[in-house]
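**Q** Take this sequence and fold it.
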Amino acid sequence: MTNVSHTNELAKEKLPKYIETELGKEKLCIECQEYWPLDEEFWWTRKNKSLKDPNGIRYEAACKCCYNVRYRPGHVKGTYKVKSQHEKVAA
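**A** Reported below is the predicted structural model:
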């Protein structure tokens, strides 16, 4: 019982969404709670026509590895391979 309550306390702990590291800007994944570099290799993107974002690019809240776990829980594993743009060009 104490492990479950301890895990819930950690999940409620407020972490910053973005941090600056020697690699550049990194974003927090809401599923795995880890920071990943803010680029298209680690994050799915959407075009955003908001005045708040001058670049017009919005990054998803879950990293590419956690995207199916978070947003497609019934998805059969192994039938869809996630490839970044870099992997598609290299193949």
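**Q** From now on I want contacts and neighbour counts done on CA atoms only, so please keep to that.
**A** OK.
**Q** Can you show me the helices along the protein?
**A** For the chain, the helices defined by DSSP state H cover 2-12, 64-71, 85-90.
**Q** Would you tell me which one of those is buried the most?
**A** helix 64-71 (a mean of 15; mean count of other C-alpha atoms under 10 Å).
**Q** contacts for that helix?
**A** Residues from elsewhere that reach helix 64-71 (C-alpha atoms under 8 Å, 6 or more residues apart in numbering): Glu31, Cys32, Phe42, Trp43, Trp44, Ala62, His75, Val82.
**Q** To check against the first, give me the structure of this:
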Amino acid sequence: MPRLRPSVETELGTEIQCAKCGEFWPAEKDFFYFHKGRPHSWCKDCYSNDPKIIAKNLRHKQLAAARYEAKKQKDSNHANHPKPA
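**A** Just a heads-up that it's a prediction; the model follows:
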């Protein structure tokens, strides 16, 4: 049986508790990431400030920059060597 996360009903609607910071936030996409229609256990602020997530995002940015540079280099090599007639 799945464990239910603490939640409260307010005038803003249902608020759920972040598993990391313990704060209650509205169960909306502005405050939580959603996967398959269910909110992630950590709020967006806690998730984005987690060192593992920061490192993962940095790796993705570095890989994207490396791919861009490789494509740029490949394109410039093709421009310098026209096809024989």
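**Q** quick one on the thing from earlier: now the contacts of helix 64-71 of the first structure in a markdown table, with distance to Gly24 of the first structure and neighbour count?
**A** Formatted as a markdown table, those follow (distance: C-alpha to C-alpha, whole Å; neighbours: other C-alpha atoms under 10 Å):
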| residue | distance to Gly24 of the first structure | neighbour count |
| --- | --- | --- |
| Glu31 | 21 | 14 |
| Cys32 | 20 | 12 |
| Phe42 | 14 | 19 |
| Trp43 | 15 | 23 |
| Trp44 | 18 | 16 |
| Ala62 | 19 | 23 |
| His75 | 33 | 11 |
| Val82 | 24 | 13 |
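**Q** Among these, which pair sits farthest apart?
**A** For these, the maximum inter-member distance is 19.9 Å, found between Phe42 and His75 (C-alpha to C-alpha).
**Q** Quick check: which of the helices of the first structure is nearest to Glu20 of the first structure?
**A** Closest among the helices of the first structure, using C-alpha to C-alpha: helix 64-71, at 20.3 Å.
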